[in-house]
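**Q** here is my input; please provide its structure:
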Amino acid sequence: MSLDTVVEDIREEAHARAEDIRSEGETRAEEIESAAEEDAEEIVATAEREVEREIEQLREQRLSSAKLEAKQKRLEARRDVLGEVREQVEDELAALEGETREELTRDLLEAASDEFDADDDVSVYGRPDDQELIESILADYDGYEYAGEYDCLGGVVVESEQSRVRVNNTFDSVLEDVWEDNLREISNRLFEQ
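**A** Here you go, the predicted structure:
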């Protein structure tokens, strides 16, 4: 065997070995590329699911926030309407005149007088515009006298030093009790759904 033949054999073997290595490298590169593409597709799919989930969460949060804001606006509007209704009632109570005002004032004084003993000196306070009315009603009560003004819509505040009792039977106090006791019903009637 000649040296040329040996060199040629080594060259062919080297080419064959190089071809095998190149072929294995290409196969391995294709496997790595394929695995990388699968990983990339999974990463993209996971990212898409995560983005969709975040979008849904954000949508739910915004929707919830919008619903809460709408509910607060409705409640504010209801409070405003209830406030206006209350003011109208107060205005109507303050504007009561004649027999109706006298009858209500008399009833409130009578109810308050149950808290005092017969021999008590009783002071009665009322709205400045009602002084004459109260004084005329007090003519029927022994030991009762008009003692001055009380800032209210009407009615009376009655007190006695001896009994150490003070009874607030003003239109305001009665309205407050009635309003609190019936607020739900008033609201339901105003805002029937």
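
**Q** C-alpha only now, for contacts and for neighbours.
**A** Will do.

**Q** where do the helices sit along this protein?
**A** For the chain, the helices defined by DSSP state H cover 3-95, 98-113, 131-138, 171-190.

**Q** looking at those, spot the one closest to D151.
**A** Proximity to D151 (Cα to Cα) singles out helix 171-190 among the helices of the chain, at 9.7 Å.

**Q** that older thread, now the helices of the chain as a markdown table including distance to Y125 and mean neighbour count?
**A** Below are those laid out as a markdown table (distance: least, Cα to Cα, whole Å; neighbours: other Cα atoms under 10 Å):
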| stretch | distance to Y125 | mean neighbour count |
| --- | --- | --- |
| helix 3-95 | 16 | 12 |
| helix 98-113 | 10 | 16 |
| helix 131-138 | 8 | 16 |
| helix 171-190 | 13 | 13 |
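
**Q** need those in JSON lines with distance to E159, can you?
**A** Listed next are the helices of the chain as JSON lines, based on distance: least, Cα to Cα, whole Å:
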{"stretch": "helix 3-95", "distance to E159": "23"}
{"stretch": "helix 98-113", "distance to E159": "9"}
{"stretch": "helix 131-138", "distance to E159": "14"}
{"stretch": "helix 171-190", "distance to E159": "15"}
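
**Q** let's compare: structure for the following, please.
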Amino acid sequence: MGLEAVVEEIREKGRSEAEKIRLESKQDVDAILAAANKKAGEIKLAAEEESAKQAAHILSQEVSAANLLVKRELLNTQKALLDQAYEAVLKDIAALPESFHREAIKKLLAEAKKEIPKGKVSCNARDVAAAKAVIAENPEFSGFKLGEPVNIDGGILVEGEGAELQIDYSYRTFLSGVWESGLKDASDILFG
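**A** Sure, this is the predicted structure:
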């Protein structure tokens, strides 16, 4: 064997060895790339899931906030309507004929007399004549005298002698009591 044959054989072994190393490197690179792609896919999937979860959470918060705002507006509107109804009732009661107010004053004064037998009776300017007539026409009310007109929707305010005891029998006071006790029922009927 000549020197050329030995060199050729060494070259052939070198080529074979280089090809084997290249093949092993390619397999290593492919395995590393496959693992990296798998890891990247897992990260991408986890990020997409987290993103979807956060988007759903934000959407849920926004929907809840919007629902709360709508409910608040609805309640404010309902309250405004109920307030209008309350004021309309007071206005309608005030517009009733003088005979109604006169009879109401008589009944309220009889009720007040149970707690305050003598004192001063005050009413609004509209009802002064009716109150004066009720006190003058009914001997059981002789212990009462008429005070100055007060700013109430109707009814009476009674103050005992010495101003120790006061009773508020104004229409607004009675309506407020009825209103508070019946507000839930009225709201249920009106707004279901």
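
**Q** picking up where we left off before, and S160 of the first structure, which of the helices of the first structure is closest to it?
**A** Taking Cα to Cα, helix 98-113 is the member of these nearest to S160 of the first structure, at 10.3 Å.

**Q** once aligned to the second structure, how far is the closest one on average?
**A** For helix 98-113 of the first structure, the mean deviation from the second structure after alignment is 1.3 Å (mean Cα distance after the TM-score superposition for the first structure).

**Q** over to stretch 10-30 of the first structure?
**A** In the superposition against the second structure, stretch 10-30 of the first structure averages 1.2 Å from its aligned positions (mean Cα distance after the TM-score superposition for the first structure).

**Q** what's next to that stretch, contact-wise?
**A** Stretch 10-30 of the first structure has contacts (Cα atoms under 8 Å, 6 or more residues apart in numbering) with no other residue.

**Q** likewise stretch 64-82 of the first structure?
**A** 187, 191.

**Q** 10 Å instead, please
**A** 58-63, 83-88, 183, 186-187, 190-191 (Cα atoms under 10 Å, 6 or more residues apart in numbering).

**Q** how distant is that stretch from the center of its chain?
**A** 7 Å (Cα atoms, centre = their mean, to the nearest Å).

**Q** equivalent range in the second structure for it?
**A** Aligning stretch 64-82 of the first structure against the second structure (TM-score structural alignment) gives residues 64-82.

**Q** the spatially most central residue of the second structure and A95 of the second structure: what is the separation?
**A** Nearest to the mean C-alpha position of the second structure, by Cα atoms, centre = their mean, lies R72 at 4.4 Å. In this view, R72 of the second structure and A95 of the second structure are 34 Å apart by Cα to Cα, to the nearest Å.

**Q** how far away is whichever residue in the second structure pairs up with D142 of the first structure from L75 of the second structure?
**A** Under the alignment (TM-score structural alignment), D142 of the first structure maps onto S142 of the second structure. Per Cα to Cα, S142 of the second structure is found 50 Å from L75 of the second structure.

**Q** cool, E161 of the second structure as well?
**A** 46 Å.

**Q** same question for K38 of the second structure.
**A** 55 Å.

**Q** now swap in V7 of the second structure and tell me
**A** Remark: distance between V7 of the second structure and L75 of the second structure (Cα to Cα) = 99 Å.

**Q** do the same with E42 of the second structure
**A** Distance from E42 of the second structure to L75 of the second structure, by Cα to Cα: 49 Å.

**Q** with S176 of the second structure instead?
**A** Noted for S176 of the second structure: a distance of 20 Å to L75 of the second structure, by Cα to Cα.

**Q** and if you look at I105 of the second structure?
**A** I105 of the second structure sits 37 Å away from L75 of the second structure when distances are taken as Cα to Cα.

**Q** again, but for G147 of the second structure
**A** 42 Å.

**Q** again, but for N124 of the second structure
**A** Noted for N124 of the second structure: a distance of 34 Å to L75 of the second structure, by Cα to Cα.
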